[in-house]
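S.K.: This is the structure alone, sequence omitted:
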């Protein structure tokens, strides 16, 4: 049989030769593009070549009790305590026996001719280590051989075992056809790997130039022997688009990464263009992406039948020095990133897919304006829109433009030409509401005049002609409007749910309502903080665990915290203190309504019914807030979220256009500055390091992450699975053995045994299922689950779960691809969703 490489077109006659091919050609890039298992039916991937070898030894090397290969069959492990029966591996055997020992059940030693028994975990381990060491001679009644069909295309009868040496001369030609020695070929391969090593150390691992010089290549390969030579070699042999530095004035510069060259390099080295071409609009009445929004469909360029390149621009200030130190604000930078709007969201969220456009100092932006500091970027965007860009992969020219600019409110108003004061006057870029009006009028009453292209252009004209310093909150024209024909500030700046909700309204209302409930003596601040700290957070909740609330929160009128922490606290607060608050309490109702609003806004898909529901919840929340706290002044952000229902129809789901993932990109630049400890020409240093990092990813075998990833699988007998799983598997394969795993990453989302997924609905409520095992059949993932009935608890705005029947579900059956954790609270199993679950319509 032929063993085919999953990363390139190479094929080998034996597994040993394919492994050698992996080691020579692909192993170095495994941190970027994980190495896949050589067996076609196995979807495991690994971060190192050694991990791959260990996996092959454990999962694909079935031997008899004496360590001899089993021909035409597989070794089975049978437990003498509970008659558990599964394909044999040492890990499976001892993991199962230790499970009995943890329950203090008596377990006999599994090795041949040994009569030792014990029910003590530590004694069993000590006996195994002292008496049997690394022996593999197991009792016949523990490990036996059975003739079964192996997983499809998985060859368990490999001629050579993994630990045995094999001659590789057949795979390594010593001479070319004309008799010339091929040594130079292997030297070139080694040279390329050394260059990649230095590139990775500098751009991915952030190793200093001095450290790289200490471990530089010696002897042959002198063009890598110094920092200057390595720089020359990398820029000549890797897809590096170098940043260009422009001088604004003496001592004032801006750095720009040519966006047109960057687009061409990405299309040349990746298959992104194919993914962009595959994206389609959703069915009418559904909003799944920006393409379903009104603004995209009204754009004459983007809505045309021809292939176009809509881009999302991101603008934000970045503090690279200690924000509390003496250098505060001195090294504050304005960063501009961009990403392909039509790239599916699951790929767009990868940080190396988000590209750098420009870096400049905030003080220079304030002094010289966006026109001068970002002029080269605007010029290239104008070329892309008017003339287009030739794409070699397509053999034609493609035009594109900026679909929208993602930014916080301050940056959005600054670039769009609106006033940047939110304490008085006109505070909204979506309508002509004033700060005083938003206290008594809501958006849904229709009292606020919406901004249109026509009225906005008229306001800009009045300001530009010198009639007024500002008109209805407009203080000037947007530079993108002057540059691009198909961009307008009234349709190009979506709201940001991160700053409006998670870092805006949520911490303020949490402080307001918690202070009231403490004064009503439902709980004390100390008891609340004790419960927050002692709560048994699971999964990503443990990563985003909220911090205790400061004792000064009432005076500050804000609990602080970042968006992740505030979201976790608001979502889990009903489980933490819900039983201490009486039903019907006004402050509690405000928080629970706010919890629902956050869940709805973060929903990745909407229909018209869901949008109407969001609108009603926002209105209810406003009325209750003003009723319970009549002296509380609404923030401009309260007004902004009242526009969300309409803006979802215009932009699509707002969670796809928030700043959360873009802000994660800042960490790269902060890390570079922290490791370099050098602020001399810091803009060029940061941009150059970033472009080296992008070149490293582009030169790897895969620019985008695989659809499915796991690092450990085990063989499972189909006969040992529940009947519902047997019936499902029988429709997919004739094999008696399949693979199973406890952890699986699908499109970047991690699924683990013990997590809950939402599958189907009953009586208008989503149904939840607990993942008991993750089965892999013909490279397709199936979840073996325990279905739970759900009951909605209005007071906690959470679901109580009661176990039901065993079932199997595919990834396509899920209402939402985000797995959740359930918590045992006061004897009940409760689940609080992260976002609104819209049932899948069959």
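M.R.: Alright, I've got the coordinates. What you see is a predicted model, and the numbers here were worked out from it, not measured in a lab. Numbering: from 1, shown residues only.
S.K.: going forward, measure contacts between C-alpha atoms and count neighbours the same way
M.R.: Will do.
S.K.: Look at residue 587 and say how many residues are nearby.
M.R.: Using other CA atoms under 10 Å, residue 587 has 21 other residues around it.
S.K.: got it, and residue 408?
M.R.: Using other CA under 10 Å, residue 408 is surrounded by 22 other residues.
S.K.: Could you give the secondary structure assignment for residue 792?
M.R.: strand (DSSP: H, G, I helix; E, B strand; the rest coil).
S.K.: ok, now residue 234?
M.R.: Per three-state DSSP, the secondary structure class of residue 234 is helix.
S.K.: Give the full set of residues in contact with it.
M.R.: Residue 234 is in contact with 195, 199, 240, counting by CA atoms under 8 Å, 6 or more residues apart in numbering.
S.K.: go on, residue 338?
M.R.: Contacts of residue 338 by CA under 8 Å, 6+ apart are 311, 312, 313, 314, 354, 355, 356, 357.
S.K.: Just to be sure, it is in a helix?
M.R.: No - under three-state DSSP, residue 338 falls outside any helix and is assigned strand.
S.K.: State the helix or strand in which residue 468 lies.
M.R.: Following DSSP states H and E, one finds residue 468 outside all helices and strands.
S.K.: what about the residue nearest to residue 774 when sequence neighbours are not counted, distance to residue 617?
M.R.: Closest residue in space to residue 774, ignoring its immediate chain neighbours: residue 783 at 4.8 Å, by CA to CA, 6 or more residues apart in numbering. Distance of residue 783 to residue 617, computed by CA to CA, to the nearest Å: 34 Å.
S.K.: another structure for you, compare them:
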């Protein structure tokens, strides 16, 4: 964020280029002093030229002649230090920067009286003296080196340039710099000789200039080689070096390693950094019977460690395996990597969802993980987690910060692997990690049945039976999880939340919606696949919906082909896409589709009350029973059973959208991009872990925290310019042009708001939507919305809300007074203006 420092200017820019453009447009004039120069003799400022003229215009023309000769010309306006070698650039500069130079300019003159008058005039404090611009000393040298390091570590960690490319850049930049330096020193030498300096003085001056060259000092010193740069980065920044963990020898008698980034070192670096400190949030106070975040669930509330250590660190681990090469090519599974990341629940949800704030824990080849086992791969991690629980981290002020593992997120396959459960979901009798239901019970007449809950005691009993008897599996458990050795964590407490993306969007929703569409198209003949796909393709998606457009539906496919978010958007917008084609709105299959939409809306809620959880439980039971009756030949899948656990899991973990793995999976893209750009697979895990730690070192070097409120292109709010209706709506808020701005775009807690979007403003007797007309930022921190408020009317045929113009009124409201903060887009269908919800909103 760049705030304009000009007096009386409230502009805030989101980038350096925008700030420069703002200064060019609004603060372009140089500090000048009025001086009548019509009869003043002006002297050319070019060395060894004694030409004089009467008039500034003639002086400018004369200076252009010097440029044509190939000489360097300095701008004649006092206070401006711009230097030119191109005539057109000089002309452009004079016309843009000094538009009034004919009337208001101070040049170097040969008239001593004029010089005295100019020097006696009060000087603008914004123009520094030459003495003020002199920078010297070791502090500046260190600052210069740090900035050079920041540039190269950004190229290496964020832009993923290979070390060989960076080395080439360093060498070529130094060569070019030396050429320029040689030319400058030769010109300086000639100039000093013309000024009759002694040879000894000339040599001394040139040597001083050469010795004070910080660019060469950096590039022939710490930045000289890839090794020296890496060492400099480690000394300069908080670089968490990956630790090599020996796993053993493979079948070819080669040593195999996992690369572990010590969690304790990462956490200590985060706690010491002002950047990370600014991202931490204090423990909040929850509303009664409302679940807003993970610390509102029973898992947190019932954990004695978390209750005794209110300010402790709460870790969320995520593990998953991913391919870095073409999964269909000859190298498939050869370079498949198991990755473990962690995030902190101490940070706000919008910060946790940013992949830059997810920390790397471990990288290991999946083949080595399966061969050498959990104990070896996770040995260092478990040691650090135990120390964190028992002893904590000692800070610089000798205070101790403890922490514990809250949960381990992942898809079903990864969670079952880490927890020691069976990974066979198609034939195993016990396929659920939350209860002891069997496959035959699930396929019975009552699909909504739930088996006895798994507990730490039943888990312990099953693992003891495994040790006593010669069996490979007991109640779906194959071995004891190594993470159960932690004092305050157990995989059956529960410690492994579900993932919405895999269970619903790529599971239940994907299979069931494809089934329902087949019924509507093939059996009912309400539409065709061609019409459906044309509507999907031609629909005018808006805002975030346009970033994840649904995929076309393949006629003979058993499931939707889109990714998780694409399938989510497809179900949300399905009534708008084909609602007019549904000839019988009471058809059981159409009602089942709408019921699935309601279930998804509740599960994805950012905040959810306990009565809503109870209602969700009823909806899911009815849905599964109806689904089994209407489609007896299409068996329910294990993910349908996991859906039955969601109400209970929401009560235990809080809103499940806070723990879904799609954001963690986005972290994989960094490593995939890194591997493809570096093209070095010799020791891939080491390369990827080092590059990632370079990126984290670059991010932690920042000193400015992520602002809660970011605005773009703001201008003062002049109340007198607006209508009486607007004046009445903002009457009691105290908005003036001195304390309030009206930005075109505003971002609050990572969410962008724009004019024309809708927000839910009230949900008591009926739902109300506010259309954003104007965003107002008071005192650079308080965000208000001027909204045109509409009463929402529910359309049962679509299970959507629409608004009508006759219900509108103008209202101003602070953002904290909104029921739901998520911005929504509106769509016109059948003469109605629909506002599809992203998720269910909290009832008040």
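M.R.: Now that the structure is in, tell me what you want to look at. What you see is a predicted model, and the numbers here were worked out from it, not measured in a lab.
S.K.: can you pull the contacts of the residue nearest to residue 774 of the first structure?
M.R.: By CA under 8 Å, 6+ apart, residue 783 of the first structure lies in contact with 771, 772, 773, 774, 775, 808, 809, 810, 811.
S.K.: let's see 6 Å
M.R.: 774, 808, 809 (CA atoms under 6 Å, 6 or more residues apart in numbering).
S.K.: hang on, the earlier thing: which of the contacts of residue 338 of the first structure count as buried?
M.R.: Neighbour counting by 16 or more other CA atoms under 10 Å classes 311, 312, 313, 314, 354, 355, 356, 357 among the contacts of residue 338 of the first structure as buried.
S.K.: Show me the helices in the stretch 601-750 of the first structure, by range?
M.R.: 608-628, 636-642, 644-651, 660-664, 666-676, 682-699, 723-730 (DSSP state H, counting those that start in this stretch).
S.K.: hang on, the earlier thing: surely the residue nearest to residue 774 of the first structure forms part of a strand?
M.R.: Yes - under three-state DSSP, residue 783 of the first structure sits within a strand.
S.K.: From residue 761 of the second structure, how far off is the aligned partner of it in the second structure?
M.R.: In the second structure, residue 783 of the first structure lines up with residue 785, judged by TM-score structural alignment. According to CA to CA, residue 785 of the second structure stands 10 Å off from residue 761 of the second structure.
S.K.: TSV for the contacts of residue 234 of the first structure, including distance to residue 527 of the first structure, secondary structure and neighbour count?
M.R.: Formatted as TSV, these follow (distance: CA to CA, whole Å; DSSP: H, G, I helix; E, B strand; the rest coil; neighbours: other CA atoms under 10 Å):
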residue	distance to residue 527 of the first structure	secondary structure	neighbour count
195	57	helix	23
199	52	helix	24
240	56	coil	22
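S.K.: how about stretch 314-332 of the second structure, aligned to which bit of the first structure?
M.R.: Aligned by TM-score structural alignment, stretch 314-332 of the second structure falls on residues 310-328 of the first structure.
S.K.: next one: stretch 148-165 of the second structure
M.R.: Using TM-score structural alignment, stretch 148-165 of the second structure pairs with 194-211 in the first structure.
S.K.: give me the number of residues near the closest residue to residue 121 of the first structure other than its chain neighbours?
M.R.: Sequence neighbours aside, residue 101 is the residue nearest to residue 121 of the first structure in space, at 5.2 Å (criterion: CA to CA, 6+ apart). The tally of other residues near residue 101 of the first structure (other CA under 10 Å) stands at 18.
S.K.: Please consider this matter closed, and thank you.
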